[in-house]
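**Student:** below is the structure, and that's it, no one-letter string:
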């Protein structure tokens, strides 16, 4: 079986050299020095993963990623942004463009190899799961020809277990809602809260904050509707209030979506907590070891 293929897109030759050298023992690599070249190369070959610089002449990494996600032939390829910056805004813009992960320059070799391996395996697992469930999905979709909305919920169920961060989960929720024709904001009760679809100082953000601990699951306010399930709060800004049938149907769909997202959010939070606990434990061990060294020296 041939080694997985990683495409490296970066305008700096020295950066491409570093990445290709780190990967060469386990992966096939190809290189593109600009976004336009990468898009052209994708018409001939499909890599298993793309390492994509953000700041490049011509097409930025964001533009390239959006182009990849718009193309049905390439939208499933994992994309890891490689950037010298690591701001929340840059990460948010990256995830909105369709990125799967980030690496910060200067590159840590171990982190690079771990992320590349993880995302390639996740992509393979996703393809295998889709293949195995195709027959069952065909039967289900035949029974749901009258409801494309429910089909979007099912697709979300298929993909939700591959989501690893609260921001990715928020983006997926908003994607499903947008396919329903809805303008949505999402808050996930992390520390600090994960917010998408509005600014943290906006009226929408304050409204969702108010409902983080509310008892009611669904609150109707005309065209605005709040749906809460566990750590997930959704604000729909344009519910079809004048269409009673569609309004009720969408509310039911969104309640199911919120419940599914809530279960995954709880898992993500638990995984994050375990990770933090492991880090704390390691720090304690290191501190104890250093103390013992000082005593014996």
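**Tutor:** On my side now, so go ahead. This is a predicted model, so every value here is computed, not measured. Numbering: from 1, shown residues only.

**Student:** okay, CA-based contacts and neighbour counts for the rest of this
**Tutor:** OK.

**Student:** pretty sure residue 6 sits in a strand.
**Tutor:** Yes: remark: residue 6 belongs to a strand, assigned using DSSP: H, G, I helix; E, B strand; the rest coil.

**Student:** what about it, neighbour count?
**Tutor:** Residue 6 sits with 25 neighbouring residues when counted by other Cα atoms under 10 Å.

**Student:** contact partners for it?
**Tutor:** For residue 6, the contacting residues are 27-30, 47-51, taking Cα atoms under 8 Å, 6 or more residues apart in numbering as the criterion.

**Student:** so which of those belong to strands?
**Tutor:** In this view, the contacts of residue 6 that belong to strands under DSSP state E are 28-30, 49-51.

**Student:** residue 65 touches residue 98, doesn't it?
**Tutor:** Yes: at 6.2 Å, residue 65 and residue 98 qualify as touching, with contact defined as Cα atoms under 8 Å.

**Student:** look at these two and report which has more neighbours.
**Tutor:** Set side by side, residue 65 and residue 98 show more neighbours around residue 65, with 29 against 24, by other Cα under 10 Å.

**Student:** name the SS class of that one, please.
**Tutor:** State at residue 65, reduced to three classes by three-state DSSP: helix.

**Student:** from residue 294, how far out is the nearest residue to residue 105 once chain neighbours are set aside?
**Tutor:** If the residues on either side of it in the chain are set aside, residue 105 comes closest to residue 84, at 4.6 Å by Cα to Cα, 6 or more residues apart in numbering. Computed with Cα to Cα, to the nearest Å, the distance linking residue 84 and residue 294 is 37 Å.

**Student:** another structure for you, compare them:
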């Protein structure tokens, strides 16, 4: 049986790209906002959450890290992605419970290896 994955990013191109590489192994759900992600997390069981740090183009917005906390409270592995080269984001993501932090643009080979590693522990 396929596992279920939630991808959260306010840029649809990123969610579609990740879905393309993961749909063979996961049932995929996508959310483009914090609010939509929370609704999906409340109403579905996920095996993996992948979220961007910032979901809106506002200064200091880190709604993705709140999603990580929700995932961790439900014992769901989480991968955080970010287009901002900010070590502070990486440290904060890991401290909130993220299993991995990956910078955009995503190295797909590295990303797939990380997902496979997480999948083996599910």
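**Tutor:** Looks like it came in fine. What you are looking at is a predicted structure, and each value in this text was computed from that prediction instead of being measured.

**Student:** circling back to that earlier point, the residue nearest to residue 105 of structure 1: neighbouring residues, count only.
**Tutor:** Counted with other Cα under 10 Å, the neighbours of residue 84 of structure 1 add up to 13.

**Student:** residue 254 of structure 1 versus that one, what's the distance?
**Tutor:** According to Cα to Cα, residue 84 of structure 1 and residue 254 of structure 1 sit 38 Å apart.

**Student:** repeat that for residue 273 of structure 1.
**Tutor:** If you go by Cα to Cα, the gap between residue 273 of structure 1 and residue 254 of structure 1 works out to 28 Å.

**Student:** okay, how far is it across stretch 154-166 of structure 1, tip to tip?
**Tutor:** Using Cα to Cα, first and last residues of stretch 154-166 of structure 1 are 20 Å apart.

**Student:** quick one, helices of the stretch 1-150 of structure 1?
**Tutor:** Per DSSP state H, counting those that start in this stretch, the stretch 1-150 of structure 1 has helices spanning 13-23, 35-42, 61-70, 88-97, 109-142, 148-160. These are given in chain order.

**Student:** show the contacting residues for residue 62 of structure 1.
**Tutor:** If you count contacts by Cα under 8 Å, 6+ apart, residue 62 of structure 1 has them with 54, 93-94, 97.

**Student:** pull out the buried residues from those residues.
**Tutor:** 54, 94, 97 (16 or more other Cα atoms under 10 Å).

**Student:** my read: the first one touches residue 79, true?
**Tutor:** No: contact between residue 54 of structure 1 and residue 79 fails when scored by Cα under 8 Å: they sit 11.4 Å apart.

**Student:** what's stretch 160-178 of structure 1 aligned against in structure 2?
**Tutor:** The alignment of stretch 160-178 of structure 1 onto structure 2 (TM-score structural alignment) covers no residues at all.

**Student:** what does that stretch rub up against?
**Tutor:** Contacting residues not belonging to stretch 160-178 of structure 1 are listed as 92, 95-96, 122, 126, 152-153, 156, 183-188, 190, 194-197, 254, 257, 261, 264-265, 268 [Cα under 8 Å, 6+ apart].

**Student:** same thing but at 6 Å, please
**Tutor:** For stretch 160-178 of structure 1, there are no external contacting residues (Cα atoms under 6 Å, 6 or more residues apart in numbering).

**Student:** could you report the distance from the residue positioned nearest the centre of structure 1 to residue 91 of structure 1?
**Tutor:** Nearest to the mean C-alpha position of structure 1, by Cα atoms, centre = their mean, lies residue 168 at 2.9 Å. Between residue 168 of structure 1 and residue 91 of structure 1 the computed distance is 11 Å (Cα to Cα).

**Student:** same check on residue 46 of structure 1?
**Tutor:** Residue 46 of structure 1 sits 25 Å away from residue 91 of structure 1 when distances are taken as Cα to Cα.
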